[in-house]
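In: Kindly return the folded structure for what I paste below:
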Amino acid sequence: MAKLTLTVSDTRVETPMIRSITLTAADGGTLPPFAAGAHLKIRIPGQSEPRCYSLVCLDGDEAAFNTPSAYRLGVRLEDPSTGGSQFMHGLQAGDTLEVEGPKNDFPLHDIHANEQTVVLIAGGIGITPIASMAAALKRAGRPFILHYYGRSREQMGFLQTLAECHGDALHVHADDDAGTQLPLPDLLDQINQKQHVYVCGPKGLIDAVIEQSRNKSWPNAHLHFELFANAAPQFGDRAFEVELRQSGKVLQVPADKTILDVLEEAGCDPLYDCRRGECGVCQATVLEGTPDHRDYYLSDAERDAGDVIQICISRSHSDRLVLDL
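Out: The predicted model follows:
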């Protein structure tokens, strides 16, 4: 990924909790191209890992993707926050950011290969990559429908522009407006197996779509999602021991840390990328023990086999886990 130093040229309050931030090159030149679904990794002072923020493109103009003069982000102020969103909300025009990207782990499939209506589902700030997809699909003349879920209209970012751009293709489902509500199960009942579905938003929304899609036997290749939430402790998590067979190291993994965290603290250099259990880069072979799979990468059959584990997010049901590392 390219490493860039970008300048904040403008910030705008979209909702009480969402701020859009426009970034430009220091020399005012053209920025690297990107496709719908791409994000930037931004270095946050005092944070060891960069934060990922999706690029927002509401304009169907081809130049907005291929020869952008600026990047636009939408950032929700998280509560509680680890500091990333607070820092981003504090940015002012003239500030500079160290950025990696654009990178795209959430691309559109070949939008010319399937004439079925594409289904876009966004929850909360998950609208940021989904809005870019809507713009790209509209530009390509491809049929789509966008379902946008949120707690209230006043908290839903970019809503007016989306309505102006997409008209009847946009369906807003706000918790505070009973007349707009379409329960997620009812929406999924309307989707056929030939359609591609893209979903971004809170973990609960994505988990619900994944679970119900499996119940309906949708093809895995037709369900696409992105989750920016890293591993977090769950109720009942406990410590366990991990042995690295190749090196002979035996390490303790506490309840509030991942296997990847512990390996890094021990001076190991494991491969990883997303830290969310989506990409498969950190996968390790399990020689002994029973993994507690929490990833979004493995198939049901692979989970049942218990032969591999995504060390960035998954844990152990057994007291000891032996990995081929």
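
In: When you work out contacts or count neighbours from here on, use the C-alpha atoms and nothing else.
Out: Noted.

In: Can you pull out the residues in contact with the lengthiest strand in the chain?
Out: Assignment by DSSP state E gives strand 3-13 as the longest strand of the chain. Outside strand 3-13, the residues within contact range by Cα atoms under 8 Å, 6 or more residues apart in numbering are 19-26, 91-101.

In: Identify each buried residue in that strand, please.
Out: Across strand 3-13, burial judged by 16 or more other Cα atoms under 10 Å covers L4, L6, T7, V8, S9, D10, T11.

In: of the residues you listed, closest to A221?
Out: Using Cα to Cα, L4 comes nearest to A221 of the buried residues of strand 3-13, at 33.1 Å.

In: Now do the closest one against E98, distance only.
Out: Using Cα to Cα, to the nearest Å, L4 is found at 6 Å from E98.

In: Which ones among the contacts of strand 3-13 map onto helices?
Out: Among the contacts of strand 3-13, none falls in helices (DSSP state H).

In: Can I have the buried ones of these as a PyMOL selection?
Out: Entered in PyMOL, the line below selects the buried ones among those, by 16+ other Cα under 10 Å:
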select buried, resi 19+20+21+22+23+24+25+91+96+97+99+100+101
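
In: Before we compare anything, build this one as well:
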Amino acid sequence: MLHPGHPGDAAQALELEVITTTEIADSIRELTLRAVNGAALPAFTPGAHVRIQVADGQWNAYSLITLPGQEATAYRIAVRREDGGAGGSRAMHALRTGARLQVQMPRNDFALDTGTGPALLIAGGIGLTPLISMATALALTGRDFRLVMAARNRAAAAYADTLAQSFGARVAVHLDDEAGGPLPVSDLIATAAPGTHVYVCGPRPMIDATRAAWSARALPDAQFHTELFDAPQTEAGDQPFEVEVASSGQVFTVPPGKTIIEVLEAGGVDLVYDCQRGDCGICQTGVLEGTPDHRDVVLSPAEREAGKLIHICVSRAKSARLKLDL
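Out: Model (predicted):
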């Protein structure tokens, strides 16, 4: 497991070079990367991502993009510039041809199922990127699928024309400004055929709305797949709380603006995690005492209600203390 920001990450990473950088939509830039030494790059499956060291030791995750007919000798990513973010996306946008990057091996927490039934791919904004590779793979196997992508406006609709040319009527583009509002995901779920696997990638409100529509139809959780393309946000009213590590009895205070992972790791607790957005499930931890404040997109409504699990990369506590099975 490569933990973001750990000193050992660079030693285990690939050294890749930027060979093209292209503005493909409003605030979105595509970069193509190849190995500096000319070696073949590790293979990856649809939905996979890599982590790239962007600035000040920070590692950001970017989905790998495969379109029909593209060569497999390079990695392609698309980066949306976040002017109010920590600076990683701005640093990526400033890269020019020849720049060298430390890139971790591909990892997939958002993989396609291996069945033969239909697939519904729902994308919000830059959340489109992992779904492009999925659509390419589904088309190659002849599997029935539909890709619905939403963007604020036409200028922000990255890859819309390319996808329409590649996949024809299987692609639908929703533009918020022209439609007068966000994509009505409940309508998509209401008309999904039995046995459909749904893949949703985008901001939290889109994922939450899609999950609610899915749950309302009482469809199987195993056929609902998500990846979150939002960084965790501090919410108004967040309060400090304590976390007790059951195995050692250590107690830590988690202040607003810090995650359980950040505080425990700073205290020397060895943890396993990946996304730090609340969507991969790697950091899922048992709750022995206390009430979690769930902010992930992994747990089902029933699991949230039970309160026995928590994703420590984003979730907090409603109670004064949580005792965790660590």
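
In: Report the TM-score for the pair.
Out: For this chain pair, the superposition-based TM-score is 0.91 by TM-score structural alignment, normalised by the length of the first structure; 316 aligned residues with a Cα RMSD of 2.0 Å.

In: Export the buried residues of strand 3-13 of the first structure as a markdown table, with columns for distance to R245 of the first structure.
Out: Formatted as a markdown table, these follow (distance: Cα to Cα, whole Å):
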| residue | distance to R245 of the first structure |
| --- | --- |
| L4 | 39 |
| L6 | 44 |
| T7 | 47 |
| V8 | 48 |
| S9 | 51 |
| D10 | 52 |
| T11 | 51 |
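
In: What is the equivalent residue in the first structure for D109 of the second structure?
Out: Residue pairing (TM-score structural alignment): D109 of the second structure is matched to D105 of the first structure.

In: Now do the contacts for the residue nearest to its match when sequence neighbours are not counted.
Out: Nearest residue to D105 of the first structure, sequence neighbours excluded (Cα to Cα, 6 or more residues apart in numbering): A38, at 6.8 Å. Counting by Cα under 8 Å, 6+ apart, A38 of the first structure makes contact with S54, L55, P102, K103, N104, D105, F106, P107, P129.

In: hmm, 6 Å instead?
Out: Contact analysis of A38 of the first structure by Cα atoms under 6 Å, 6 or more residues apart in numbering lists S54, L55, K103, N104.

In: corresponding residue for it in the second structure?
Out: Using TM-score structural alignment, A38 of the first structure sits opposite A48 in the second structure.

In: State the distance from that match to N108 of the second structure.
Out: Using Cα to Cα, A48 of the second structure is found at 4 Å from N108 of the second structure.

In: What of E303 of the second structure?
Out: From E303 of the second structure to N108 of the second structure the distance is 24 Å (Cα to Cα).

In: which of the two has more neighbours?
Out: N108 (17 against 12; other Cα atoms under 10 Å).

In: For the first structure, which segments are assigned as helices?
Out: 62-66, 84-89, 127-140, 159-166, 184-189, 203-215, 259-265, 300-305.

In: could the ones you listed go into JSON lines alongside distance to F34 of the first structure?
Out: Output for the helices of the first structure, formatted as JSON lines (distance: least, Cα to Cα, whole Å):
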{"stretch": "helix 62-66", "distance to F34 of the first structure": "5"}
{"stretch": "helix 84-89", "distance to F34 of the first structure": "21"}
{"stretch": "helix 127-140", "distance to F34 of the first structure": "10"}
{"stretch": "helix 159-166", "distance to F34 of the first structure": "20"}
{"stretch": "helix 184-189", "distance to F34 of the first structure": "30"}
{"stretch": "helix 203-215", "distance to F34 of the first structure": "24"}
{"stretch": "helix 259-265", "distance to F34 of the first structure": "30"}
{"stretch": "helix 300-305", "distance to F34 of the first structure": "33"}
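
In: most tightly surrounded among those helices?
Out: Of all the helices of the first structure, helix 127-140 has the most neighbours on average by mean count of other Cα atoms under 10 Å, namely a mean of 24.

In: which outside residues touch that helix?
Out: Against helix 127-140 of the first structure from outside (Cα under 6 Å, 6+ apart): A36, G37, S54, V56, C57, L58, G60.

In: Take the residues you listed and keep only those in strands.
Out: Counted as lying in strands by DSSP E, out of the contacts of helix 127-140 of the first structure, are S54.

In: Farthest pair within the contacts of helix 127-140 of the first structure?
Out: S54 and G60 (16.7 Å).

In: Looking at these two, which is more packed in?
Out: With neighbours defined as other Cα under 10 Å, S54 of the first structure and G60 compare such that S54 has more, 28 against 18.

In: Looking for the alignment partner of that one in the second structure.
Out: Alignment note (TM-score structural alignment): S54 of the first structure maps to S63 of the second structure.

In: what's the closest residue to that match other than its chain neighbours in contact with, if anything?
Out: Of all residues not flanking S63 of the second structure in the chain, H49 sits nearest, at 4.0 Å (Cα to Cα, 6+ apart). By Cα under 6 Å, 6+ apart, the contact set of H49 of the second structure is Y62, S63, L64, P106, R107.

In: mind giving me JSON lines with the residues you listed and columns for distance to E244 of the second structure?
Out: Formatted as JSON lines, the contacts of H49 of the second structure follow (distance: Cα to Cα, whole Å):
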{"residue": "Y62", "distance to E244 of the second structure": "33"}
{"residue": "S63", "distance to E244 of the second structure": "35"}
{"residue": "L64", "distance to E244 of the second structure": "38"}
{"residue": "P106", "distance to E244 of the second structure": "34"}
{"residue": "R107", "distance to E244 of the second structure": "31"}
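
In: so which of these persist in the first structure?
Out: Compared against the first structure with both residues aligned by TM-score structural alignment, their matches' Cα atoms under 6 Å, the contacts of H49 of the second structure retain Y62, S63, L64, P106, R107.
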